[in-house]
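Peer 1: how would this look folded up:
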Amino acid sequence: MASLATLGRELHSGERSFNVIGRRKLFLSISLACILLASLALGVLRLNPSIEFRGGSEFTISQVQTTDQQVAYDALKKAKVEDGARVSNVGLDGIRVQTQSLSSTETSKVAEDLAKAYGVGTDKVTSTFVGPSWGAGVTKKAATSLVIFLVFVSLLMTVYFRNWRMAASALFALLNDMFVLIGFFAITQAEVSPATVIGFLTILAYSLYDTVVVFDKVRELTKGYEGQYRYTYGELVNLSVNQTFVRSINTSVVALLPVASILIIGSVLLGAGTLRDISLALFVGMIAGAFSSLFIASPFLSWLHDRTEAGKTHNEAVAARRATDGELHETGVKDNHGPRVKVAPLQAGGHLGQSAQPKRKKRSKR
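Peer 2: Coordinates of the predicted model:
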């Protein structure tokens, strides 16, 4: 098997090519299916908001001898506040209990029952209260942040590329990432906290950066493409994807390794908490972002371009030239009248060595 460096060189030179644009219907269908599945999961299962969003009372028991969560559920059942209660581990010797909003009297009683159940003093049990108005404010600010982010991204992409189709394609890829993340949290019922929202917004920026890198290469290779009739716009976009493929994979792997480490530490060693919430969103989002930048944004851009009159005319002109010259498109049918067309950048010729140089005839001596 060829090394990643060799694969990258072959993809960049055009010796090897992944036909991403030729299979754009497949990739766009996968994207639409993910969006539909995520929408159904959100409507049926709904998200699992943390106490910061829904409001309620929270108790933290530290230095417990056992981390069995059933002990807490039994104590809550005895206090008759078990409806909607959630229990999770915090670190190696801590328990976190979340309930609906409780009065001061109920809070004191539940704290005493939890301390007694776990065999610790009441000083080891801390309680906090989050009101519903505060949770509603956090929800509103999270939604506002997302809207502002999308508006500024739309303006930035349009101004940067001076091409609304690229901006629309980048936004479609972001939409795909958003629904993949939402669908994941809805299906797994992982808790959505303010830290998750931070990770969510970070992922959108990461995905956008990866898409910009691919589109920069697209803009470079398609500049003035209308003046030639050897390659279609879609083929040049496909070459751009291939030339940035290994770079995107390397960037994603390098970014995923520390995030995976934080996720493992946050989940296994520290239990539920901010580290786990933000790293889980980052881990899932980075995978979705790497996929969408290569297999969603570029195919969607090609699809938008081919629907224009200029795109259709140029594609017909390329097909007509190939029919005349006897050339063959790399996904076409075998033609015995000419060579196979390979979409690749120009390369300098190689040196054949001194042995390939013409020999001078020896002069006869008189």
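
Peer 1: going forward, measure contacts between C-alpha atoms and count neighbours the same way
Peer 2: Fine.

Peer 1: can you report how many residues lie near residue 75?
Peer 2: 21 (other CA atoms under 10 Å).

Peer 1: ok, now how distant is it from residue 114?
Peer 2: Distance of residue 75 to residue 114, computed by CA to CA, to the nearest Å: 6 Å.

Peer 1: also residue 14?
Peer 2: Distance from residue 14 to residue 114, by CA to CA: 66 Å.

Peer 1: neighbour-wise, which of the two wins?
Peer 2: The residue with more neighbours, out of residue 14 and residue 114, is residue 114; 27 against 18, by other CA under 10 Å.

Peer 1: wait, isn't the more buried one in contact with residue 72?
Peer 2: Yes. The criterion here is CA atoms under 8 Å, and residue 114 meets it with residue 72 at 6.4 Å.

Peer 1: the residue nearest the centre of the chain: which element?
Peer 2: The centre of the chain sits closest to residue 289, judged by CA atoms, centre = their mean, with a distance of 2.0 Å. Residue 289 belongs to helix 274-295 when assigned by DSSP states H and E.

Peer 1: one more, so I can put them side by side:
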Amino acid sequence: MFHRLYVGTGAFDIVGKRKRWYILFGALVLVCIASIGIRGFNLGIEFEGGTQLQLPGHGTHGVISPAQAGQVFADATGKQPSSTQTVGVGNAATVQIRSESLDAPTVAKAKEALFTQLQPIGANGQPSVQSISDSAVSASWGQEISQKALIALGVFIVLVTAFLTIYFERWMALAALISLVHDILVTAGIYSLVGFEVTPATVIGLLTILGFSLYDTVVVFDKVKENTRGLLGLTRRTYAETANLALNQTLMRSINTSVIALLPVLGLLIVGYFLLGSGTLQDLALVQLTGMLAGVMSSLFLATPLLVDFKMRDPRFRQQADRVRARRANAARKAAEAEPEPAGGEAAGVSGEAGKAGKSGKAGNSEESAQRREKVYAAASAVPGRTPKAQPRRGRPSGKRKR
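Peer 2: So this is what the prediction gives:
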């Protein structure tokens, strides 16, 4: 298997099985759209607005856990926090509590309860109520970020469409854009299904994966463009077979590029979440990891099959495919006719048994011949015939005679 990946001879029929990829990707997109419409998103405080309290992660009684801080907050205010998490490690660790918008008296009551029960230690090494800070976030700030992100996404799509149309062609641009929309929908749908919190870092990460999603698609399309140059005048392969060959030739490159790109993202997720406990790094790594995986899958199993279907709408490529099939059928017929038939004496056996051959012997020979023809047809259709090499031209005589 690994040898076939490296040689890239077209052993993996990705384009030929494109209907099953369409069903798979279509079902995934429908599930993601349904989840977005029904469940929605778990928006962070930056988008919904609210109050955030932050206190040191160490107190006189030891380490302050997010569960302890959340319970004290709920008892003091009568409202459950939307999220509690520890940010940072060691002495620099802090506990963040996020909730809906609270008025000033309720915030003061929550801070007093946190100080009384948890005794957080401030920068001076002593418990202090001033070490507990609060901040209010307006929902308008998140809406402004969303609007700017949508504007940036629109400008990006317009520029990419223009570039792909000029450098490649319109059908390649359309196939790349469809795979790009798939990546965005799948990433957003997974966030909705799992319930990941959507923060400004998530929006930034979503914008960064757009370029990676298109990078692999452009690499494959460039190989398809190179392989299909002058294809209409040839009868060796159809457009679908040539595009599938280009996919196989770039398959190992796509896998290597994806693995190398995903390793730093995994490192960012592990270091940011498990070691530092940073919510921002976690959100950034999650959206990049999800988007990159979706981008790799769509560039290999969606973009090129879509391109093949778009190109086969052109009558010229359909006629070229018919010529390829006709040439292969003609080659198979000639190969079957050139194959020698078994001798009658050998087929009938030794003397004395020739009378038993009769009609049954003729029927058996015709059946065997039909089976041989079918095998030849299958072999000719699977392996295209090669163009015979041109005979070397002989040099013109110099006109000089030997003496």
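
Peer 1: picking up where we left off before, tell me which residues touch the residue nearest to the centre of structure 1, please.
Peer 2: 173, 174, 177, 203, 204, 206, 207, 210 (CA atoms under 8 Å, 6 or more residues apart in numbering).

Peer 1: if you rank those by neighbours, which is first?
Peer 2: That'd be residue 177 among these, by other CA under 10 Å, with 29 neighbours.

Peer 1: not counting its neighbours along the chain, what's nearest residue 345 of structure 2?
Peer 2: residue 354 (7.7 Å; CA to CA, 6 or more residues apart in numbering).

Peer 1: counterpart of residue 54 of structure 1 over in structure 2?
Peer 2: Counting by TM-score structural alignment, residue 54 of structure 1 corresponds to residue 48 in structure 2.

Peer 1: got the contacts of residue 289 of structure 1 as JSON lines, with distance to residue 126 of structure 1 and secondary structure columns?
Peer 2: What follows is the contacts of residue 289 of structure 1, written out as JSON lines (distance: CA to CA, whole Å; DSSP: H, G, I helix; E, B strand; the rest coil):
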{"residue": "173", "distance to residue 126 of structure 1": "44", "secondary structure": "helix"}
{"residue": "174", "distance to residue 126 of structure 1": "41", "secondary structure": "helix"}
{"residue": "177", "distance to residue 126 of structure 1": "38", "secondary structure": "helix"}
{"residue": "203", "distance to residue 126 of structure 1": "34", "secondary structure": "helix"}
{"residue": "204", "distance to residue 126 of structure 1": "36", "secondary structure": "helix"}
{"residue": "206", "distance to residue 126 of structure 1": "38", "secondary structure": "helix"}
{"residue": "207", "distance to residue 126 of structure 1": "40", "secondary structure": "helix"}
{"residue": "210", "distance to residue 126 of structure 1": "44", "secondary structure": "helix"}
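
Peer 1: what ranges do the strands span in structure 1?
Peer 2: 48-49, 56-62, 86-90, 94-99, 125-130, 191-192 (DSSP state E).

Peer 1: need the ones you listed in TSV with mean neighbour count, can you?
Peer 2: Formatted as TSV, those follow (neighbours: other CA atoms under 10 Å):
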stretch	mean neighbour count
strand 48-49	18
strand 56-62	22
strand 86-90	20
strand 94-99	22
strand 125-130	16
strand 191-192	18
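
Peer 1: to residue 236 of structure 1, which of the ones you listed lies closest?
Peer 2: strand 191-192 (41.1 Å; CA to CA).

Peer 1: in structure 2, what stretch matches that closest one?
Peer 2: Strand 191-192 of structure 1 covers residues 197-198 of structure 2 once aligned (TM-score structural alignment).
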